[in-house]
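Asker: structure for this input, please:
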Amino acid sequence: MGFPGVWMTESQSMIYRVVPKCACSTIGQIMFYSDHGRFFDGDIHDSKDGLHKWSQEQSQSPIENAVRTHAAPTFTCVRNPYARILSSFFDKIAGIQRNGKRYRGNLVPQLMQRYGVDVGSPENGFDFDQVASFRRFLLFARDTIRWRRPMEPDIHWSAMSGHIATFIVNGGRYDKIFFTEKFNHGMAHVLDDLETPVRVDLAQVPRFNESEGHGPKRAHKVSDYFDDLSRHLMWEIYKDDFRLFHYDFDDPDNKMPKAEVDLEEVHAKLSR
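Answerer: This next block holds a predicted model:
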């Protein structure tokens, strides 16, 4: 299976397991800058050179060798599951993508027909009932994850623990897992433990939010989107994320983790 979702600097100074909707655009740009002294012009997900990616055939051998020999510090980043699934909804379902189209072609029409999801349009200012539509989307996300129907689960709402586990199961080991909510603190700890061709000043790094400005803004606080049924679905889908990464299931408005990640626990539980 190899190491899907893994990026590595060309200098092999660091290895990163991408977790979608967890600051991956910013992390990728930092990695690119640390080798080249400039940011990639565009969405880092579109880069074809300047950064090793498992999805690029020529990068697979260098990545595999580096991972198997633990030649570089390896890390990933996680995010509050409530905020992450909301971000997935507003970006991938309610938003318009960079190419000017809806995500995955017929996905939104399918959601409208099968689940009654309404996401408005740019023409009406994205005027729709955000709470009702999100809750219906969450039911759809649960169906894709639990029963793989009406489609395979998408990487943007698959559990973080699932993404992170593939790296461990295939022979990798993390040195750090930090929180999107404490981004500068966590990324600084990663950079402190390695040498890069170009020094990175985190205070000067912009946030690369590639989905921003292409869809509706969230109109309510996080807890307004999650009634009792929604929270039941969240636990069904993401209980490992809440437990392993110590996020507060009982208070959706508390975005901060309650404890640091225990790497030994993560490796033990996700290696099975």
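Asker: CA atoms for contacts and neighbours, from now on please.
Answerer: Fine.
Asker: which ones are touching residue 249?
Answerer: Going by C-alpha atoms under 8 Å, 6 or more residues apart in numbering, residue 249 touches 235, 242.
Asker: just say helix, strand or coil for it.
Answerer: When classified by DSSP: H, G, I helix; E, B strand; the rest coil, residue 249 comes out as coil.
Asker: my guess is residue 89 contacts residue 135. True?
Answerer: No - contact criterion C-alpha atoms under 8 Å: residue 89 and residue 135 do not qualify, at 10.0 Å.
Asker: just to be sure, residue 76 is in a helix?
Answerer: No - counting by three-state DSSP, residue 76 is not found in a helix; it is strand.
Asker: in what helix or strand does residue 186 lie?
Answerer: Assigned by DSSP states H and E, residue 186 falls within helix 183-192.
Asker: who are the packing partners of that helix?
Answerer: When contacts are defined as 3 or more C-alpha pairs under 8 Å, 6 or more residues apart in numbering; DSSP states H and E, helix 183-192 packs onto strand 176-179.
Asker: do that again at 10 Å, thanks
Answerer: Applying 3 or more C-alpha pairs under 10 Å, 6 or more residues apart in numbering; DSSP states H and E, one finds that helix 183-192 makes contact with helix 24-36, strand 74-78, strand 176-179.
Asker: list the buried ones in the next helix or strand after it?
Answerer: Next along the chain after helix 183-192, taking DSSP H and E as the criterion, comes helix 228-245. Within helix 228-245, the residues that qualify as buried are 230-231, 233-234, 237-242, 244-245, counting by 16 or more other C-alpha atoms under 10 Å.
Asker: closest one of the residues you listed to residue 163?
Answerer: For the buried residues of helix 228-245, the residue nearest residue 163 by C-alpha to C-alpha is residue 241; the value is 10.8 Å.
Asker: what is the burial count for the closest residue to the closest one other than its chain neighbours?
Answerer: Closest residue to residue 241 apart from its sequence neighbours, by C-alpha to C-alpha, 6 or more residues apart in numbering: residue 161 at 5.8 Å. As a burial measure, residue 161 scores 20 neighbours (other C-alpha atoms under 10 Å).
Asker: to check against the first, give me the structure of this:
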Amino acid sequence: MTVDATRRVEPPPLTFIIVRHPFARLVSAFRDKILRGTSFYRPLAKSMMMRHTELYEQHPADWHDFLKVKSLDMPTFAQFVQYIIDERKHRRPLNEHWVPMNDFCTPCPNRFDIIAKVETLDEDGNYIIYKSGVQDIIRPRVLNKAEGKSSDKLTEYFICQLKEPQLMKLIEVYKYDLEIFDYDVQKYLDCVRAKNSSDSKAATSRKPSRKPR
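Answerer: Prediction:
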């Protein structure tokens, strides 16, 4: 039964959707499906590495320590992002774990009563429970706040590895999710621009000076 058909039932049920910042969702998919993925995802990971070998150099210096990975024989986050940008450009379907939510669940035509966010799931989840009148069946709960902070740091860690042109293309891929669900990207733009500026200055300082003749 479709969402619209369900809503025509009397009395109409409460409908809701739980969303997450597209970049946090993207980083989670990269870590779970590509870095720690099963054999199902290994051919795809290899393909990502082969497509844009120039982006392989974007492995951060603290890659091993930060992620506790044993090998660099895996795509960089930049390669993963470029794969998604390329697939979108050529109108090929994206994997369900990183397809934009707007494509996956069509939130606009379905008119959900509540749009809950992972970032505020304590409040939003409890509101859904009470609004549905099932608080005697499903007990309201409090989530571990530390988990959210860790997720935020991980998202920044990966997104800030990108170059600004690539980040702008990534924003374009998820622009409707960002607009519909009111998510901001300014802090990611700021950190990418700051990092790129720092890298540019460092590269300039490493160039040998030319002595006047």
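Asker: which one of the helices and strands packed on helix 183-192 of the first structure lies closest to residue 101 of the first structure?
Answerer: Comparing these by C-alpha to C-alpha, helix 24-36 comes nearest, at 20.2 Å.
Asker: packing partners of that closest one?
Answerer: strand 6-9, strand 15-17, strand 51-53, strand 74-78, helix 183-192.
Asker: what lines up with residue 143 of the first structure in the second structure?
Answerer: Using TM-score structural alignment, the partner of residue 143 of the first structure in the second structure is residue 86.
Asker: follow-up on the earlier one: which one of the helices and strands packed on helix 24-36 of the first structure lies nearest to residue 254 of the first structure?
Answerer: Among those, strand 74-78 comes nearest to residue 254 of the first structure, with 15.1 Å by C-alpha to C-alpha.
Asker: equivalent range in the second structure for the closest one?
Answerer: Strand 74-78 of the first structure lines up with residues 15-19 of the second structure when matched by TM-score structural alignment.
Asker: do stretch 8-28 of the first structure as well
Answerer: Using TM-score structural alignment, stretch 8-28 of the first structure pairs with nothing in the second structure.
Asker: what's the span of that stretch from first residue to last?
Answerer: The first residue of stretch 8-28 of the first structure is 9 Å away from its last residue (C-alpha to C-alpha, to the nearest Å).
Asker: roughly how far is stretch 161-181 of the second structure from the heart of the chain?
Answerer: Relative to its chain's centre, stretch 161-181 of the second structure lies at 10 Å (C-alpha atoms, centre = their mean, to the nearest Å).
Asker: then stretch 194-209 of the first structure?
Answerer: Chain-centre distance of stretch 194-209 of the first structure: 19 Å, with C-alpha atoms, centre = their mean.
Asker: ditto for stretch 73-86 of the first structure
Answerer: 6 Å.
Asker: residue 90 of the first structure: how many residues sit nearby?
Answerer: For residue 90 of the first structure, the neighbour count with other C-alpha under 10 Å is 21.
Asker: what do we get in the second structure for it?
Answerer: For residue 90 of the first structure, the aligned residue in the second structure is residue 31 (criterion: TM-score structural alignment).
Asker: any idea how far residue 55 of the second structure is from that match?
Answerer: To residue 55 of the second structure, residue 31 of the second structure is 18 Å away according to C-alpha to C-alpha.
Asker: for the spatially closest residue to residue 127 of the first structure that is not a sequence neighbour, which three-state class applies?
Answerer: In this structure, residue 127 of the first structure finds its nearest non-sequential neighbour in residue 120, 5.3 Å apart by C-alpha to C-alpha, 6+ apart. Of the three states, residue 120 of the first structure takes coil according to three-state DSSP.
Asker: just to revisit the earlier point, so which of the helices and strands packed on helix 183-192 of the first structure gets nearest residue 110 of the first structure?
Answerer: helix 24-36 (27.8 Å).
Asker: any buried residues in that closest one, and which?
Answerer: For helix 24-36 of the first structure, the neighbour count (16+ other C-alpha under 10 Å) marks 24-36 as buried.
Asker: reformat those residues as JSON lines; add distance to residue 155 of the first structure.
Answerer: As requested, the buried residues of helix 24-36 of the first structure are arranged in JSON lines below (distance: C-alpha to C-alpha, whole Å):
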{"residue": "24", "distance to residue 155 of the first structure": "13"}
{"residue": "25", "distance to residue 155 of the first structure": "15"}
{"residue": "26", "distance to residue 155 of the first structure": "18"}
{"residue": "27", "distance to residue 155 of the first structure": "17"}
{"residue": "28", "distance to residue 155 of the first structure": "17"}
{"residue": "29", "distance to residue 155 of the first structure": "20"}
{"residue": "30", "distance to residue 155 of the first structure": "22"}
{"residue": "31", "distance to residue 155 of the first structure": "22"}
{"residue": "32", "distance to residue 155 of the first structure": "23"}
{"residue": "33", "distance to residue 155 of the first structure": "26"}
{"residue": "34", "distance to residue 155 of the first structure": "27"}
{"residue": "35", "distance to residue 155 of the first structure": "27"}
{"residue": "36", "distance to residue 155 of the first structure": "29"}
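Asker: ok so, going back, can you report how many residues lie near the match of residue 143 of the first structure?
Answerer: 13.
Asker: counterpart of residue 240 of the first structure in the second structure?
Answerer: In the second structure, residue 240 of the first structure lines up with residue 176, judged by TM-score structural alignment.
Asker: how much space between its match and residue 182 of the second structure?
Answerer: Residue 176 of the second structure is 9 Å from residue 182 of the second structure, by C-alpha to C-alpha.
Asker: same check, this time on residue 30 of the second structure
Answerer: To residue 182 of the second structure, residue 30 of the second structure is 23 Å away according to C-alpha to C-alpha.
Asker: tell me which of the two has more neighbours.
Answerer: Neighbour totals were compared for residue 30 of the second structure and residue 182, and residue 30 leads with 22 against 9 (other C-alpha under 10 Å).
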